[in-house]
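In: quick one, structure for this:
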Amino acid sequence: MHEVDYMKMEQAVTMILEAIGEDPAREGLIDTPKRVAKMYAEVFEGLHEDPRQYFETVFHENHDEVVLVKDIPFHSMCEHHLVPFFGHAHIAYIPRDGVVAGLSKLARAVETTARRPQLQERITSTVANAIMDMLNPVGVYVVVEAEHMCMTMRGIRKPGAKTMTTVARGIYEHDDIKRSEILSLIKM
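Out: Next up is the predicted model:
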């Protein structure tokens, strides 16, 4: 397991405060470097974890139709600006030979993948690939929708703009009807 260097993060935050012309010794800022270091350690705790770990335990159930978990909330940090983005993930898969995962494992895979400096596109594909690798389903379809603070609080400044990314694996890559079914279920 990778050890977090809190001291180095505290020094970096102090330097940022000084660089913008702030006084890190000011009453309201005295403990800010410690608080920010602690927050970053928590926000990035998924950095050295593999989301596939959540699919090592599976169940065998006589089910060969869609499994969909939708509206899985997540937050992450844009690797380009280190500001948050947040939203919801929707994960659908069709089991092969009755192999299913615990439903909470889908949410845990999203959480672990999001808790690192990240791109939304990578969250979408990493989760889909983990499910394909570990469950070998007939197909996986992952939809992620998020609002990016790098578009809201800086740059173009467009609050409320949402970005949607999708990844289709297996049957969903070529079956428009199956993809449409999932999208209609997500909208319900």
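In: could you use CA atoms for every contact and neighbour count after this?
Out: OK.
In: and the most centrally placed residue in the chain, what does it touch?
Out: Centroid-nearest residue in the chain, with Cα atoms, centre = their mean: residue 114, separated by 2.7 Å. Applying Cα atoms under 8 Å, 6 or more residues apart in numbering to residue 114 gives the contacts 46, 74-77, 123.
In: I'd like those residues as CSV, with distance to residue 67 appended.
Out: Listed next are these as CSV, based on distance: Cα to Cα, whole Å:
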residue, distance to residue 67
46, 25
74, 20
75, 23
76, 25
77, 28
123, 19
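In: next, the second sequence, to be compared with the first:
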Amino acid sequence: MEAVFSDLIQELGEDVTREGLIDTPKRAAAAFRFLNSGYAQSLDNVLNNALFEADTEDMVIVKDIELYSLCEHHLLPFIGKCHVAYLPKGKVIGLSKVARIVEMYARRLQIQERLTKQIADAIQTALQPAGVAVVIEAKHLCMMMRGVEKQNSVMTTSSMLGLFRRQISTRSEFLGLINRK
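Out: Okay, here's the model as predicted:
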């Protein structure tokens, strides 16, 4: 990967042997590996058995989870926040595991629409709850730095499963709670 970054820098017309660029291919390769580290993870190892018996059926929400991902079309970042809710049926998940699931899928080449669905499907698979809701709000540098160059645009995507899809009152409660400041 270092050689690829070295070639890329040279293709731009730069001298990879100049002082500021000597170690750039190595640093860029390390950064790219980190930004895509989700490929080396699976749902099972992220969960690490952090599923717990619980007799609650009330909505669990983790909101404002920061996320950073790379757009698969331009390899530019998109940055935002993710809100996740589920309706337990006998099991809950460790709080940090929700954020780790978001991180695992965000640290892959992505489109926001697929990322949203992958997170919802993972929570559904892990817990088999009565419902799952995921909303992501993100700014895409591919739209901000190039193309139409719209600095303040935000993309919002959602995935609603189970009762969140079937019951407008459940969906409305979730959306109201994540929009409270």
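In: just give the TM-score of the two.
Out: Once the chains are laid over each other, their TM-score by TM-score structural alignment, normalised by the length of the second structure reads 0.95; 179 aligned residues with a Cα RMSD of 1.1 Å.
In: only the buried subset of the contacts of residue 114 of the first structure, as a PyMOL command please.
Out: The buried residues among those can be selected in PyMOL (16 or more other Cα atoms under 10 Å) with this line:
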select buried, resi 46+74+75+76+77+123
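In: in helices, which of the contacts of residue 114 of the first structure appear?
Out: In this view, the contacts of residue 114 of the first structure that belong to helices under DSSP state H are residue 123.
In: closest to residue 188 of the first structure out of the contacts of residue 114 of the first structure?
Out: residue 74 (19.9 Å; Cα to Cα).
In: the closest one pairs with which position in the second structure?
Out: For residue 74 of the first structure, the aligned position in the second structure is residue 67, judged by TM-score structural alignment.
In: ok, residue 26 of the first structure next?
Out: Using TM-score structural alignment, residue 26 of the first structure pairs with residue 18 in the second structure.
In: give me the neighbour count for its match.
Out: Residue 18 of the second structure has 9 neighbours, counted by other Cα atoms under 10 Å.
In: how close does it sit to residue 139 of the second structure?
Out: Distance, residue 18 of the second structure to residue 139 of the second structure, using Cα to Cα, to the nearest Å: 34 Å.
In: could you do residue 34 of the second structure as well?
Out: Distance, residue 34 of the second structure to residue 139 of the second structure, using Cα to Cα: 20 Å.
In: so where do the strands sit in the first structure?
Out: 59-60, 67-78, 84-94, 99-100, 117-118, 139-148, 162-170 (DSSP state E).
In: now those in a markdown table, with distance to residue 10 of the first structure?
Out: Converted to a markdown table, those look like this (distance: least, Cα to Cα, whole Å):
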| stretch | distance to residue 10 of the first structure |
| --- | --- |
| strand 59-60 | 45 |
| strand 67-78 | 19 |
| strand 84-94 | 20 |
| strand 99-100 | 44 |
| strand 117-118 | 18 |
| strand 139-148 | 26 |
| strand 162-170 | 33 |
